[in-house]
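*Asks:* Got a predicted structure plus its sequence, pasted below:
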Amino acid sequence: MRKRNTKAIVLISIASFTLLTSACSTTTEPSKSSMAPSESPITIKKDDPFGKYDPPIEVTAVRSIGASVKYNPGEDLDNNVWTKEFLNTLGIKIKYTWTAPDAQYQQKLNLSIASGEIADITAVNTTQLKQMEESGQLEDLTGLYEKYAAPFTKEIINQDGGLALKSATFKGKLLAIPYTAGSLGDVMWIRMDWLKKLNLPEPKTMDDVLKISEAFFTKDPDGNGKNDTLGIAANKQIFEDMGSLRGFFNGYHAYPGAWIKDASGKVVSGSIQPEIKTVLAKLRDLYKAGQIDKEFPVKDGGKAVESVIAGKYGIVFGSDWFPYYPFVDGKTKDPNMEWKAFAIPSIDDKPAKVTVAFPVSKYFVVKKGSKHPEAAIKLLNLFCEKEWGKTADIEKYSVAKDGIELFKYPLVQTWPALKDIPDTYLALKEALETKDPKKLNAEQKAGYDKILGFMNGDSGINLINWATMRQKAPTDSSYAVEYNYRKENLLLVNAFYGAPTPTMKEKASTLDKMTLEEFTKIIMGVVPVDDFDNFVTQWKKLGGDDMTNEVNVWAETQK
């Protein structure tokens, strides 16, 4: 692990990737005490980051349940390799007082926060973190972090130069453990089997992409004789999940949902800039032509996933990890399905920049008064150690031979900002070119073996070798695209990463809803494209100008 604590590293390592587990939703009554008391005095080696509680303790938690997690037969959220490791190594048992699907988690958590029914450990967003800080619901972790966080854990969290910890610190007190991650921008995935069947060249510009989209819609690329294929994937949230169009907007130098700097250096909302209107007009044309699903306004990301697996979409904008899910599921159904990652193309001769967010996608907080608040930090220590430390075992704790993503099971996590790009990409590139894997760590060696296996004709159990090749190979992979983004300075970092401002807390959700509704209506042709101008005026009047002023006040404090 290479530690780099410079501001420059932050600017090349920032963005988002939420990884939460999947299981059936369950609900139980919250425990009356914050920690289940042991029947005898608990002993633990003082200040030991990996010291075991004897007898074991129980901590309560809540969590979101994602759609992509799979378990081995007989295992579930409460019984898996990680729950056993936490209990056997640390003497910690996690009791989930409730779980909720991703789409319902925030609403349910907001109700819990308002009622004061809070678990010992909870994953929260920036708004919830600020709310809980103001209401005095959080344990001060400052001294506990210094005492119990392992050196390796601190090294990982500090790879972003310390900004993650700073964002979790209020009035000199560390009130949360930041979930840091390597920040990767969106890439463009294209069905290469369709492209080759229609004898189309690989895209170099956004105009090329539009021509490919039209061909995928009109020329029956799956050869079934039916008019049932579409060009560009979309969903009702427009900028989230499978079917996000954020990358498409970026190709037109438009940056919805991001705070960006204008020519004068002032921070402004990307959602109200003139370039947005241009993109909405183009999407309106595509929708009218039928190249975008006519039902996208009522279909969420899950439905978009189903369409990808069913072989309905030929162009998808989104994450680097899509080969593992849902592409593997689609290829299992149709072995001819082949995807390749491309950089977001530009509509003109100016390279497209890809927006990336602040590297902290969520925070783990501890309820004030919890009996063992240091337990959250110890759970994090063990996660980091088993994922990337000296005792790491990738196939046991991270990704199994059959592709099951074991790393999604633990609740408290943080990821090295530099782990994937540039570290893993460059390490694999060198090892594959020299045919010498001696310098690779355990995770990198596992990737090396899978890529080598695919190159030797083995797609792997559940196509894991194929998926690894599509993500991590030196060329024609999403990692290759991501590395080039950084090398060519093509990442546009969100200019605001502070706690929600007063106006944001009061009006941001309303403005976000208004924005989504307006964009959807324009794309569908419900209102004329020029209605965007009226929307901008209303956005400013209804709180947008106040938010912008507050963001710029915050920006001055960061200089």
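*Replies:* Yep, that arrived.
*Asks:* use CA for all of it now, contacts and neighbours both
*Replies:* Noted.
*Asks:* Roughly how far does the closest residue to residue 176 other than its chain neighbours sit from residue 490?
*Replies:* Spatial nearest neighbour of residue 176, excluding adjacent residues (CA to CA, 6 or more residues apart in numbering): residue 365 at 4.7 Å. Distance, residue 365 to residue 490, using CA to CA, to the nearest Å: 34 Å.
*Asks:* about what we covered before: which of the three states applies to the residue nearest to residue 176?
*Replies:* Recorded secondary structure, residue 365: strand (DSSP: H, G, I helix; E, B strand; the rest coil).
*Asks:* Could you report the neighbour count for it?
*Replies:* Using other CA atoms under 10 Å, residue 365 has 29 other residues around it.
*Asks:* Check residue 199 too.
*Replies:* 9.
*Asks:* I'd like the distance from it to residue 215, if you could.
*Replies:* 10 Å.
*Asks:* any idea how far residue 252 is from residue 347?
*Replies:* For residue 347, the distance to residue 252 (CA to CA) stands at 6 Å.
*Asks:* could you say what helices and strands the helix or strand containing residue 425 packs with?
*Replies:* Take DSSP states H and E as the rule and residue 425 turns out to sit in helix 425-434. When contacts are defined as 3 or more CA pairs under 8 Å, 6 or more residues apart in numbering; DSSP states H and E, helix 425-434 packs onto helix 442-455, helix 478-487.
*Asks:* Which neighbouring elements make contact with the shortest one?
*Replies:* Going back to what we said before, that points to helix 478-487. Judged by 3+ CA pairs under 8 Å, 6+ apart, the packing partners of helix 478-487 are strand 187-191, strand 339-342, helix 425-434, helix 464-472.
*Asks:* Can you mark which positions in the shortest one are buried?
*Replies:* The one in question is strand 339-342. Within strand 339-342, the residues scored as buried using 16 or more other CA atoms under 10 Å are 339-342.
*Asks:* before we go on, here's another structure to hold up against the first:
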Amino acid sequence: MKRGIGMKKRMNSKLASISLASMLLMAGCSDSTSGSKSSEGEKDNNSKTEITWLNVLHTASPPTDTVLDLIEQKTNTEISFSWIPDASKEERINTALASDSLADIVTLTILENSSVRNALKSGMFWNVEEYLDEYPNLKAISEETRKSASIEGKLYGIPFQKDKARNGVVIRKDWLEKVGLSVPKTTDELMEVAKAFTEKDPDGNGKNDTTGFMDRSDLIYGAFKTLGSYFGTPNNWQVDSKGNFQAEFETDEYIETMDYMKELYENGWINKDFAVTAKTDQQQNFAQGKAGIYVGALFDAKNLQTMGAGIQDNMELALVNDMVSDTNPDRAIWSAGNGIGGLIAFPRSEVKDEAELKRVLQFVNDLLEPEIYTLMTYGVEGTHYKLNEEGAYEIINQDLWQQEVQPFAASRPKETGYGLKDPNPIKTEADEKIAENEKYAVFNPAFPLESPTFTTQGSELQKVITDATYRYILGEISLADFKDAVKSWNEQGGKAIKEEYKSAYKEAN
């Protein structure tokens, strides 16, 4: 290990947070002693294992040592973090990979990034597949998750395990009562609710100032992709028994979803500016009572409720995760990244041999223990949280929790599944429905596969489809024009992507 990577300064009990630029400068002057070796030597099993971690920070500042010290104590380690701000993670990870200035553990969250994928395929990181079953918590990672997180059939790190399918529909339950409708269970019923919320004055103020849907300019995490699931649209791709791939926008179900959105738009049952609305504006507008239907992550309901405090104090929300369409009666919900949030990877330049690899794998296995998950999620009982009468976790010092605990949230190898109860009933309900979604999750079969054309041209090609989708919904082009855009996508590289996926799929299966 290169010793200049973000060492924690014990003398003042503060965690050093350094920029990657500083890390690279220090790395040039470092020795090559492996930091994953024991402090007193490899053979002393009671000594602490030194581990460095190049990690992503999702908060304004890194955590202080309070929780970190306890994690170290319980995992018998000395952990030194180098934190990369989330906003610049892609650029900085690319730089670290190019210069081989890494750490024992590297957080890789953008697996579709070409530099990341090339580094993984090059052999820069350990293939850990054969070792997982030696550790009880790592052994519990499902074969489906392992396969989705693999690159060309090889697993180059421990998957960050996320919820398989978070999305659903959040509806103003109090408005439903006002307009005399029940919680919708089909897309047709949802359309009826959208119409009523727009035309029947659900807030009772005598003004024509509400819409059904409040959506945003995002065809993935906004309403479109979730509605597409209800119509049976595949998740990005579908593959037939012969290994032939078809893009989601080449299916009738995708067109059916566009037609649904088009009808909403033409009738004014969705905010007219949805195609240019930011997520924050979407949520604020909903919280201010301008609309009654929100499609997105179900746990957003808690935030919507919080934002509405003092504005819409009578707001009651219904969460729906079992919606279907008349043309597709089978429940389905798309899965973001197949439940993979990236990899906890171990570079061979830092983790020198199998013995060192097993020590860091033991550390990651230990992070999956419920006690450590609780530390990284809620902190210390009596200091950061308490258990209420219902056994739910309540934060008792929000400022201290944000400083000492919250920064660790994105470092948890597994996001949920420990049965910890939130004191907010709407959050608890959202967690339950998200867990239930897993049984109906639709995965992207191309997620673990390689397509050089997709890697180099996929983003640009997708812009052709995204633009055509919006323009069709907004009534600016015809269906024939949309199909011409799909044809153009194929000619510019789409056909090549499909052939490359077919070849990769055949090899992997």
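*Replies:* Noted; the coordinates are in hand. Computed from a predicted model, the values in this text were never measured in an experiment.
*Asks:* that older thread, onto which residues of structure 2 does the helix holding residue 425 of structure 1 map?
*Replies:* Aligned using TM-score structural alignment, helix 425-434 of structure 1 spans no residues in structure 2.
*Asks:* Give me whichever of the helices and strands packed on helix 478-487 of structure 1 is most buried.
*Replies:* Mean neighbours per residue, mean count of other CA atoms under 10 Å, is largest over those for helix 464-472, with a mean of 26.
*Asks:* what angle sits between that one and helix 442-455?
*Replies:* Angle of helix 464-472 of structure 1 versus helix 442-455, following axes from the mean of the first three to the mean of the last three CA atoms, to 10 degrees, is 110 degrees.
*Asks:* Quick one: residues in contact with helix 464-472 of structure 1.
*Replies:* Contact with helix 464-472 of structure 1 is made by 320-321, 323-324, 328, 339-341, 401-403, 425, 428, 447, 450-451, 453-454, 458-460, 476-480, as judged by CA atoms under 8 Å, 6 or more residues apart in numbering.
*Asks:* now the angle from that helix to helix 478-487?
*Replies:* 10 degrees.
*Asks:* gap between helix 464-472 of structure 1 and the chain center?
*Replies:* Relative to its chain's centre, helix 464-472 of structure 1 lies at 19 Å (CA atoms, centre = their mean, to the nearest Å).
*Asks:* Structure 2: which residue goes with the residue nearest to residue 176 of structure 1?
*Replies:* Matched by TM-score structural alignment, residue 365 of structure 1 corresponds to residue 345 in structure 2.
*Asks:* who's in contact with that match?
*Replies:* Residue 345 of structure 2 touches 105-108, 125-126, 156-158, counting by CA under 8 Å, 6+ apart.
*Asks:* so how far is residue 313 of structure 2 from it?
*Replies:* 46 Å.
*Asks:* Ok, residue 474 of structure 2 next?
*Replies:* Separation of residue 474 of structure 2 from residue 313 of structure 2 (CA to CA): 34 Å.
*Asks:* So which of the two has more stuff around it?
*Replies:* Per other CA under 10 Å, whichever of residue 474 of structure 2 and residue 313 has more neighbours is residue 474, with 18 against 12.
*Asks:* what does that one align to in structure 1?
*Replies:* By TM-score structural alignment, residue 474 of structure 2 lines up with residue 524 in structure 1.
*Asks:* Relative to residue 290 of structure 1, how far out is that match?
*Replies:* Here the criterion is CA to CA. By it, residue 524 of structure 1 lies 11 Å from residue 290 of structure 1.
*Asks:* and what of residue 325 of structure 1?
*Replies:* From residue 325 of structure 1 to residue 290 of structure 1 the distance is 26 Å (CA to CA).
*Asks:* for residue 142 of structure 1, same thing?
*Replies:* From residue 142 of structure 1 to residue 290 of structure 1 the distance is 55 Å (CA to CA).
*Asks:* One more: residue 500 of structure 1?
*Replies:* In terms of CA to CA, residue 500 of structure 1 sits 39 Å off from residue 290 of structure 1.
*Asks:* neighbour count winner among these two?
*Replies:* Counted by other CA under 10 Å, residue 500 of structure 1 and residue 290 do not tie: residue 500 has more neighbours, with 20 against 16.
*Asks:* quick one: what's aligned to the more buried one in structure 2?
*Replies:* Per TM-score structural alignment, residue 500 of structure 1 is aligned with residue 450.
*Asks:* Tell me the secondary structure at that match.
*Replies:* Going by three-state DSSP: residue 450 of structure 2 is coil.
*Asks:* residue contacts, it?
*Replies:* 151-152, 500-501, 504.
*Asks:* what's the answer for residue 181 of structure 2, then?
*Replies:* The contact partners of residue 181 of structure 2, taken as CA under 8 Å, 6+ apart, are residue 193.
*Asks:* do the same with residue 473 of structure 2
*Replies:* 258-259, 261-262, 265.
*Asks:* before we move on, what about residue 290 of structure 2?
*Replies:* Shown in contact with residue 290 of structure 2 (CA under 8 Å, 6+ apart): 209-211, 214.
*Asks:* Go again with 7 Å.
*Replies:* Residue 290 of structure 2 sits next to 209-211 when contact means CA atoms under 7 Å, 6 or more residues apart in numbering.
*Asks:* ok, now residue 521 of structure 1?
*Replies:* Residue 521 of structure 1 touches residue 527, counting by CA under 7 Å, 6+ apart.
*Asks:* so it sits in a helix?
*Replies:* Yes. Counting by three-state DSSP, residue 521 of structure 1 is part of a helix.
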